[in-house]
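**Q** the following block contains a protein sequence and its predicted model.
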Amino acid sequence: MQYQEVNFDGLIGPSHNYAGLSRGNIASDKHRGAVAFPRLAALQGLEKMWRLVQLGQPQGVLPPAPRPDITTLRNLGFSGSTKNIVTQAFSQAPHLLAACYSASTMWAANAATVTASADSSDGKIHFTPANLITTLHRSIEAAFIAPLLQRIFNDPSYFYHHSPLPGQTDFADEGAANHTRLCRNHNQPGINLFVYGRGHDSIAPLIYPARQTYAASEVIARQHMLPANNQLLAQQNPKVIDQGVFHNDVIAVGHRNFLMLHQQALVNQKEQLKALRKQWHQLNPYTSPSLIVTEFGDTQLTVSEAVSSYLFNSQLISMDDQNMRLLAPTNCLQSNRTKQAIEWLIQSDNPVTGVEYIDLTQSMNNGGGPACLRLRVPMSKAELSATHPAVFLDLNLYTRLKNWIEKHYREELRPEDLADPDLPSEIQMALEELALILELPGLYSFQV
């Protein structure tokens, strides 16, 4: 049975703006209050998806959450019509309005943690939507993401959906941005590497919050019915969190039998990689390929350079059974050191044989690169066939989405534009049409 890793990218929503809501995300804070370009942002994201299709990768589209989140604003004490609520919130608490307008569901790597059917004891793909409780603007996402995933992956014969973890600090969960599956082939059992920022007795960062907890990762591994030899929990280095590595996918990325990461990514990294290799050998004692790990040291790239370039937030995709391509953000071209690091990677003994640069400047300015935009789901042909077909990108859907974006999205969005009483109705009209395009009727319920 043929398996593939399928990418489901978050479509960037019409309310894309720069409110600087994410503490510890240096790019987000740096661009706080800047003019955003929603139309360009969505087109850049769509072009990235389309490029994956051109490279022979199956590619799904995840629609954005409805914004502003009027339910949350009502729960925060604002009342009346949508226009009145927007006016009140902008006047009295503009930071709350900005949070409820955030287009952050675009970063689908935080949508959920996914376990492949080849790994789970019941042979099903498991989904746990992330609770994202560290920040307000992201904590409201699960209410939309959970039912969305249930509609797209809606056959209980193949898919099992869990509720988000309890909204309590011990169980802070940021989804697949802190999860990497390493495997010989996608149809073979793999190792699920869970990276957490804090545990009960572990050292913690001093400046920025550690968003993923040991307890959350442990619960998800248990929920998803992962055998002990199919999982490894490792702690993220708190020193790199304090340098802006708010998720593990800012400093590490893996695909199939290849893992690349900075030498400062993990606590006790030498021992953790030794344990990883031991588990790999236990799962694959007499078969190839071997697990290949490439570590970058400060001589190639400092942590600060990794954060500014987002090299490790690149995507790795299979070109064939042996070769991989790195899809890197164009920010990597702005630094000679980063370009040299990529050249060193390609020349080293690993499966990466080429690089391609993707322009995602609008997303990058808010702290999200190629890997942030996608949720990876390893799937068999049968599982793929059981998935809602209208979300898979082909030329027809690509053309319709491009026309839809150009029709409905504003060219510019400034912080003060969130006070525009007409913006909610514009977004509502756009998303109602999108639901029809993706054949997801009733996906959005608006309060006007």
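**A** That came through fine.
**Q** drop to CA atoms for contacts and neighbour counts, all remaining ones
**A** Will do.
**Q** what segments of the stretch 301-448 of the chain are strands?
**A** 315-318, 324-329, 352-358, 374-380 (DSSP state E, counting those that start in this stretch).
**Q** now those in JSON lines, with mean neighbour count?
**A** Listed next are the strands of the stretch 301-448 of the chain as JSON lines, based on neighbours: other Cα atoms under 10 Å:
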{"stretch": "strand 315-318", "mean neighbour count": "22"}
{"stretch": "strand 324-329", "mean neighbour count": "23"}
{"stretch": "strand 352-358", "mean neighbour count": "17"}
{"stretch": "strand 374-380", "mean neighbour count": "23"}
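**Q** A further structure is provided below for comparison with the first:
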Amino acid sequence: MSAIEANFDGLIGPTHNYAGLSFGNVASDKNRGAVSSPLGAVLEGLGKAKALADAGLVQGILPPQARPDTEYLRRLGFSGSDTSVLETAWRADPVLVRNVYSASPMWAANAAMVSPSADTQDRRLHMTPANLATTLHRSIEGKSTQNALNAVFPGQAFKVHAPLPLQSTFADEGAANHVRLCAEHGEPGVEIFVYGRESGETWQGRYPARQTRESCEAIARAHGLDMKRCVFIRQAQAAIDAGAFHNDVVCVGTLKTLFFHTLAFEDKAEALEQIRQAAAGLFDPIFVEVAEADVPIRDAISSYLFNSQLLAMPGDDRLMLNAPIECEETDSTRNYCDMLTAGNGPIGRVNFVDVRQSMRNGGGPACLRLRVVLTPAELASVNPACLMNDARYETLCDWARAHYRDALHPDDLGDPALIEESRTALDALTGLLDLGSDFYPFQR
């Protein structure tokens, strides 16, 4: 069956800020307390999405979540109006307020794991929103993500599951730890789940391993996958300790090609052999391995070479790597990209894209998107208001310019006026994306 791979980018919200909440995310920690530009960030993200739509790819938008999450603060004992809740919580615990103001839902790669209908037993497209149980600021996202996915992907063609139980045994970080390889998008493929730890093991790493094997196996079962076509691979502790908090910081793949750093997997030889065995009879996987001598792991992480979008572009017989502009500015990654495209390998072009506002918070071009393989019938069932086109782009840019601040300091999160600004913006957005007048909790 024919199918395309669409990219649904997280629309960056009006409270985009650098609170530095993510332990193990080197860029996030480095820029803790810096002044962000919500307007600059959303325009960067929309520009990236529009460029891919202009190139002929199907590009969608996932709505931002409402911030701050005042209901979460109420569950922690704060009471009164939303303004009172915020002011009291800010005086008592500013760090807690920064957590409920987190900008992290913008990274749609963490929104869910997605299995296309070609892989599932019931021939429906399955999505499981990530529970993001490892960090406080991300653990509040799951239910809202589920609601958003139901709004963007309505109808019987799609099965949006509830997040896994919010417990460390089933810690799940979404598609950032998931790769699908295939001969063609509409044909059965191999789903690769990458985990950092197994439940109950004693973790001795510098940074936490966020994804568990148990969560990966649970999602594969829930999606009705053929376990012979699933591969469960342990991410290298060396990569996690270097700052690769998700697998997509050291690995990306599409179609037959897996592009990865040599330190991505704990047992590289075994991992690649498992992929070959799972793909037997379907396709021959192509491995593009980047040596430590060519790109040191520290450069791979600081430039986010592997947090690029690996894309099959219309009319091209080789893949394109949509990479952060930081890869062009880093000697080792720039030189490697020149060498990569000069050969006859599967990746023939590198495009450098400016998403610095996201990069400073620890997310590159691949973090901003959720890949969804869609048949023509499934694409026709997607909420059309959430698909990018010229008019949608202009409308969203005008909306952002009308509602977003140009600069935001983390201490501005204590300003009650920011709640009203954000809610006014999101209330208007629900009409633009046809989400309904009761999409956000504050609208109910």
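**A** All right, it came through fine. In this text the structure is predicted, and so the values were computed from the model without any measurement.
**Q** after superposition, what is the TM-score?
**A** The TM-score (TM-score structural alignment, normalised by the length of structure 2) is 0.97; 442 aligned residues with a Cα RMSD of 1.3 Å.
**Q** that older thread, and of the strands of the stretch 301-448 of structure 1, who's closest to Leu226 of structure 1?
**A** Leu226 of structure 1 lies closest to strand 374-380 among the strands of the stretch 301-448 of structure 1, at 15.2 Å (Cα to Cα).
**Q** just checking, what packs against the closest one?
**A** Counting contacts by 3 or more Cα pairs under 8 Å, 6 or more residues apart in numbering; DSSP states H and E, strand 374-380 of structure 1 packs against strand 3-10, strand 112-115.
**Q** before we move on, the earlier item: right, and the strands of the stretch 301-448 of structure 1 - which one's nearest Leu423 of structure 1?
**A** Nearest to Leu423 of structure 1, of the strands of the stretch 301-448 of structure 1 and by Cα to Cα, is strand 374-380 at 27.0 Å.
**Q** tell me the angle of that closest one relative to strand 3-10?
**A** 150 degrees (axes from the mean of the first three to the mean of the last three Cα atoms, to 10 degrees).
**Q** please identify the most buried of the helices and strands packed on strand 374-380 of structure 1.
**A** strand 112-115 (a mean of 27; mean count of other Cα atoms under 10 Å).
**Q** show the subsequent helix or strand relative to that strand.
**A** Using DSSP states H and E, the next helix or strand after strand 112-115 of structure 1 towards the C-terminus is strand 125-129.
**Q** by how much does that next one deviate from structure 2 on average?
**A** Taken over the aligned residues, the distance from strand 125-129 of structure 1 to structure 2 averages 0.5 Å (mean Cα distance after the TM-score superposition for structure 1).
**Q** quick revisit: same list (the helices and strands packed on strand 374-380 of structure 1) but as CSV, adding distance to Phe127 of structure 1.
**A** Output for these, formatted as CSV (distance: least, Cα to Cα, whole Å):
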stretch, distance to Phe127 of structure 1
strand 3-10, 13
strand 112-115, 5
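**Q** just the buried positions in stretch 98-117 of structure 1, please.
**A** Neighbour counts over stretch 98-117 of structure 1 (16 or more other Cα atoms under 10 Å) mark 98-117 as buried.
**Q** what's near enough to touch Phe159 of structure 1?
**A** 124-127, 153 (Cα atoms under 8 Å, 6 or more residues apart in numbering).
**Q** cutoff 7 Å now
**A** Phe159 of structure 1 sits next to 124-126, 153 when contact means Cα atoms under 7 Å, 6 or more residues apart in numbering.
**Q** tabulate these (a markdown table), appending distance to Ala177 of structure 1.
**A** Formatted as a markdown table, the contacts of Phe159 of structure 1 follow (distance: Cα to Cα, whole Å):
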| residue | distance to Ala177 of structure 1 |
| --- | --- |
| Lys124 | 21 |
| Ile125 | 18 |
| His126 | 16 |
| Phe153 | 20 |
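**Q** ok, those vs Asp249 of structure 1, which is closest?
**A** The closest of the contacts of Phe159 of structure 1, once distances to Asp249 of structure 1 are taken by Cα to Cα, is His126, at 20.6 Å.
**Q** the closest one touches Pro156, doesn't it?
**A** No. Contact criterion Cα atoms under 7 Å: His126 of structure 1 and Pro156 do not qualify, at 10.4 Å.
**Q** between those two, which one's more packed in?
**A** For His126 of structure 1 versus Pro156, neighbours defined as other Cα atoms under 10 Å are more numerous around His126 (24 against 12).
**Q** residue in structure 2 matching the more buried one?
**A** Matched by TM-score structural alignment, His126 of structure 1 corresponds to His126 in structure 2.
**Q** list the contacts of its match.
**A** 114-116, 158-160, 223.
**Q** quick check: the aligned residue for Leu435 of structure 2 in structure 1?
**A** Matched by TM-score structural alignment, Leu435 of structure 2 corresponds to Leu440 in structure 1.
**Q** since we're on the spatially closest residue to Ile427 of structure 1 that is not a sequence neighbour, how many residues are nearby?
**A** Excluding its sequence neighbours, the residue lying closest to Ile427 of structure 1 (Cα to Cα, 6 or more residues apart in numbering) is Pro14, at 6.3 Å. Residues near Pro14 of structure 1, counting by other Cα under 10 Å, number 30.
**Q** helix or strand: which one has Pro14 of structure 1?
**A** Using DSSP H and E, Pro14 of structure 1 sits in no helix or strand.
**Q** roughly how far apart are Lys82 of structure 2 and Thr70 of structure 2?
**A** I think there's a mix-up here, since residue 82 of structure 2 is Asp and not Lys. 6 Å (Cα to Cα, to the nearest Å).
**Q** those two: which is more packed in?
**A** The neighbour comparison of Asp82 of structure 2 against Thr70 (other Cα under 10 Å) goes to Thr70, with 25 against 20.
**Q** just to revisit the earlier point, number of nearby residues for the match of Leu435 of structure 2?
**A** 18.
**Q** now Tyr444 of structure 1
**A** When neighbours are defined as other Cα under 10 Å, Tyr444 of structure 1 has 15 of them.
**Q** residue contacts, it?
**A** 66, 432.
**Q** if you set the cut-off to 8 Å instead, what comes out?
**A** 66, 431-432, 435.
**Q** what does Gly33 of structure 1 give?
**A** Gly33 of structure 1 touches 18-20, 414-415, counting by Cα under 8 Å, 6+ apart.
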